[in-house]
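*Asks:* Just a sequence and a predicted model for now, questions to come.
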Amino acid sequence: MPGEEFSQSEMEFLISILEKYPTESLKKIAELEGIDYYRLKRIYDKYYGTKLTVNPIYDIKKLGLRSFVAFLSVPQEDLFEVADRMKANPFIVYINAMFGFKNGISAILYIPKDQVDLIDDLLAKYSDDYEYYEMRSYLHYSGDDNFGDWYLSYPYAQLMDLHLWDARRPISEIAKALGKSRSTVNYMLDRLRKEKIILEYIVVVDAPAYDRGVLGLTREFNDEVIEKFKEYEIQVGFSPRDGWYLIEWYFSSKEDLASKIMEFSKYVEKLGIEYFDVLNPVMEKYREWRFSGMVRKDGKGYRCILDF
C-alpha cells in the first residue's frame, strides 16, 4: 500500500505463492497453504499491480504467427510520430528506441504465416532503411516449423488481450468488457489452457533498474557467451531462416555504458543500444491492442498486416 516500506522478504514470499497459484483467489490460496488470509491480502495489495503481475505465455506458433525482430532507421525528430504509427498496427507488438547499427527503432513483429512476403511492404511504410530477421528461442528451438492457424471466434482474441497484461484480472471485469457471463469467460479460459494456447503463467517483476539493453547480432555463437554472462539478465534468439543469433543484455542507465559496449562488442558483428523507457508512453497507449486488432471480426483468420 502507498507509503508502506518495501520488504524483499514479502516480495519473495508473494512471488513464490503466485508462481504456485497464478490465478487462484486469495482465499483459495490461503486455504490451500494454511496461511492467514488477511496477512496474504495485505502483502498482495501492497505489491500486486505496482511491483509485480502475473502474465500468461501464449503459444503464437499454434495460432499461425511467426516472430520477427526488425531494426529501422528513423530520424530523431520523427521518432515518436513513427513509433505511434507502428504501434497502431497490432502486428507490431513491441517497440524500443535504439542507437547503433540502426539509429531509430527496434521492434518485434508477429506475422501470420501466409503474410511473411508482405514484411518489406510493411516496414517500408515507416522507413526506407531497415532489416529484419525471423527469431526463435535459442534454448527451446526444436526445429519444428509446423505452424497452426487462428481457429477461434473473435471474442477469444478480445479475451486474450484482456488476460495478457494481468492474468489475475477479476473474471467479473472481463465478463463485463466482453458482454459475457462469468461462467462463459471461465469456460473460454479453461479452453485456452486445455488446448495449450496458454502454455503457462509467469510472475513478472517490475524492474525499472533495467532501462537499457545492449543488443547484438552475430553469425557465430557458442554457449560460452551464456556462461560468461550467466550472472546478468540475457536472452538469446536464433534465426533458422537467416542463420543469425540475437543476443540481448539488460542493464541500468546508471551503469557504465562504455564498458558494457566494449565487453559485449567482442561477441557480435552488429551492435545497438536499446532505450526501454523512451517509448513507454506509446507502448502504454496501445497496451490492449494486439490479438483483437489482428483477428477478423468474423473470426475467420487474420487481417492483412498492411491494413493499418
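*Replies:* Good, I have the coordinates. Residues are numbered from 1 along each chain as shown.
*Asks:* CA only for contacts and neighbour counts going forward, please
*Replies:* OK.
*Asks:* in the stretch 151-300 of the chain, which spans are strands?
*Replies:* For the stretch 151-300 of the chain, applying DSSP state E, counting those that start in this stretch gives strands covering 198-205, 212-218, 234-238, 245-251, 270-275.
*Asks:* With distance to R191 and mean neighbour count added, can I get those strands in a markdown table?
*Replies:* Conversion of these to a markdown table gives the following (distance: least, Cα to Cα, whole Å; neighbours: other Cα atoms under 10 Å):
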| stretch | distance to R191 | mean neighbour count |
| --- | --- | --- |
| strand 198-205 | 9 | 16 |
| strand 212-218 | 37 | 22 |
| strand 234-238 | 30 | 19 |
| strand 245-251 | 34 | 21 |
| strand 270-275 | 37 | 21 |
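*Asks:* is it possible to export those strands to JSON lines including distance to W165?
*Replies:* Formatted as JSON lines, the strands of the stretch 151-300 of the chain follow (distance: least, Cα to Cα, whole Å):
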{"stretch": "strand 198-205", "distance to W165": "10"}
{"stretch": "strand 212-218", "distance to W165": "22"}
{"stretch": "strand 234-238", "distance to W165": "21"}
{"stretch": "strand 245-251", "distance to W165": "21"}
{"stretch": "strand 270-275", "distance to W165": "21"}
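*Asks:* P2 is nearest to which of the ones you listed?
*Replies:* strand 198-205 (17.8 Å; Cα to Cα).
*Asks:* Any chance you could list what contacts that closest one?
*Replies:* Contact with strand 198-205 is made by 15, 18-19, 22, 51-59, 167, 192-193, as judged by Cα atoms under 8 Å, 6 or more residues apart in numbering.
*Asks:* One more pass at 6 Å, please.
*Replies:* Residues from elsewhere that reach strand 198-205 (Cα atoms under 6 Å, 6 or more residues apart in numbering): 51-58, 192.
*Asks:* let's bring in a second model and compare:
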Amino acid sequence: MVDPMMEELEFLAEILNKYPLESLKKIAESEGIDYYRLKRLYDKYYGKYLTVGCIINIKKLGLRSFVAFLSVSPDRLMETAVRMTQNPFVTYVNPAFGFKNGLSITFHAPDDQKDRIDEMLSKYSDDYEYYEARAYPYSGDDNFGRWYLSYDYAILLDILKWDARTPITEIARRLGKSRPTARYMINRLLEEEIVLGFTPLIDMNVHDRGVIGLTRELNEEVLERFREYEISVGVLPGYGYLLEWFFSSKEDLGSKVLEFSNYVEKLLIEYFEPAFKEMNDRNLKNRHQRMVKKDGSGYHSILDF
C-alpha cells in the first residue's frame, strides 16, 4: 500500500466532504479541476486510506452509545477481542493501557436493553467501567425511538456505512431490488432523518494511536491548545466529558501526552493495530444485519453473542 501524502489525502477528503456521492466527472466540472488529476488521487487513496460513510441517527433507531474500558490480561487480549467483535452491538475494540490495562471499546445497546450491559460486559472481564456517550454539546434530549423498518434497511445501512459511494446498481443487486426501489429506500432514510448525511472517513492507518481522557469538567482551552491535532469531544451524562486525541506513532508526542494529561483525570493510550482493525472491519461490514431480527420486529438481545 502506498504511504499517504497528507496534503493529497486532506485535499481528497475536503473534496469528498463537499461532494460525497457525486461522480468524479461532476466534481471536476463543479470545482474546475483536472479530472485526470482527481481520478489519480481517488484511485490512489479511496478504499485504502479514505472512504465515504453515512452518519446514522442511532437515537431515532432506539440505540444508546457507550464507551467501556476493560482490564484484560495480555495473554487473553486477542482471544477476548475476537469474542467481542463477534457481537454486532460492539462497534470498535482496541488494545488500551492506562487507568485500565486491556481493551477500550465502543458499543451500542437498545434503549430497552440498557439494564443488560453489566451482564454483557462481565462475559469478557471481571473489572470494567462504562459510560454512556452523547454528542457535544449535550442537548439533554432523552427521547429514543425504536427499530421500525424492514430487514432490507439493515442491509442498506451496512452498505452505506461501509461505503456510501457504492454504485446504485451494486446496491440494488445486494438488496435484490430494482434501482428505483434502492434509490427510494436511500431517499426514505434521508427524509426520515435516519441517515443525517455523508462524510469522508480517514483510515486508522494514518492515525494509529489515540489518547483517551476522562474529565468531570471540560476546560475548552485544551481544544485550542492542541488544535493542530485531531481531537473529538463527547459528553458522558452523569460523569463529565471524554476527550479523544488521534495521532501517528511516527510523531514524538511524549511531552504532548504529558501536557494533555493536565486537562483530564483519567487517561489511557489506544493502539490501532492492523489485526484489531481487521476484526473491527469484519464486524462493521454487516453489523446492522446481525443486530436486527430478520422479520424486522426489532433487535436481538445484546446477550445473544
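*Replies:* Okay, I see it. Fair warning: this is a prediction, and the values are worked out from it, not measured in the lab.
*Asks:* Overlay the chains and give the TM-score.
*Replies:* The TM-score (TM-score structural alignment, normalised by the length of structure 2) is 0.91; 304 aligned residues with a Cα RMSD of 2.2 Å.
*Asks:* and of the contacts of strand 198-205 of structure 1, the nearest to R287 of structure 1?
*Replies:* Comparing these against R287 of structure 1 with Cα to Cα places N55 closest, at 13.4 Å.
*Asks:* How about the contacts made by that closest one?
*Replies:* N55 of structure 1 sits in contact with 164-167, 201-202, where contact means Cα under 6 Å, 6+ apart.
*Asks:* rerun that using 10 Å as the cut-off
*Replies:* 22-23, 163-168, 200-204 (Cα atoms under 10 Å, 6 or more residues apart in numbering).
*Asks:* and the equivalent of it over in structure 2, what element?
*Replies:* In structure 2, the residue paired with N55 of structure 1 according to TM-score structural alignment is G53. According to DSSP states H and E, G53 of structure 2 maps onto strand 50-56.
*Asks:* Over to F107 of structure 2?
*Replies:* Per DSSP H and E: strand 102-110 holds F107 of structure 2.
*Asks:* what's around Y263 of structure 2, how many residues?
*Replies:* 20 (other Cα atoms under 10 Å).
*Asks:* Just tell me the aligned range of the next helix-or-strand element following the strand holding G53 of structure 2 in structure 1.
*Replies:* Counting by DSSP H and E, the next helix or strand C-terminal to strand 50-56 of structure 2 is strand 63-71. Mapped onto structure 1 using TM-score structural alignment, strand 63-71 of structure 2 covers residues 65-73.
*Asks:* show me where the stretch 151-300 of structure 1 has helices.
*Replies:* For the stretch 151-300 of structure 1, helices defined by DSSP state H, counting those that start in this stretch occupy the ranges 154-164, 171-178, 182-194, 224-228, 257-264, 280-285, 291-294.
*Asks:* Export these to CSV and append columns for distance to A107 of structure 1.
*Replies:* Output for those, formatted as CSV (distance: least, Cα to Cα, whole Å):
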stretch, distance to A107 of structure 1
helix 154-164, 19
helix 171-178, 29
helix 182-194, 27
helix 224-228, 23
helix 257-264, 21
helix 280-285, 11
helix 291-294, 17
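*Asks:* Mind putting those into a markdown table with distance to I95 of structure 1 and mean neighbour count?
*Replies:* Formatted as a markdown table, the helices of the stretch 151-300 of structure 1 follow (distance: least, Cα to Cα, whole Å; neighbours: other Cα under 10 Å):
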| stretch | distance to I95 of structure 1 | mean neighbour count |
| --- | --- | --- |
| helix 154-164 | 17 | 20 |
| helix 171-178 | 27 | 15 |
| helix 182-194 | 27 | 15 |
| helix 224-228 | 25 | 11 |
| helix 257-264 | 21 | 12 |
| helix 280-285 | 7 | 15 |
| helix 291-294 | 17 | 21 |
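*Asks:* Among these, which comes closest to Y38 of structure 1?
*Replies:* The closest of those to Y38 of structure 1 is helix 171-178. By Cα to Cα, the value is 21.6 Å.
*Asks:* Now, of the contacts of strand 198-205 of structure 1, which are buried?
*Replies:* 52-56, 58, 192 (16 or more other Cα atoms under 10 Å).
*Asks:* Redo these as CSV? Include distance to R42 of structure 1.
*Replies:* CSV is the format used below for these (distance: Cα to Cα, whole Å):
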residue, distance to R42 of structure 1
L52, 15
T53, 16
V54, 17
N55, 21
P56, 24
Y58, 30
L192, 31
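*Asks:* which ones are touching L12 of structure 2?
*Replies:* Counting by Cα under 10 Å, 6+ apart, L12 of structure 2 makes contact with 6, 18, 38, 41-42, 45-46, 50, 200.
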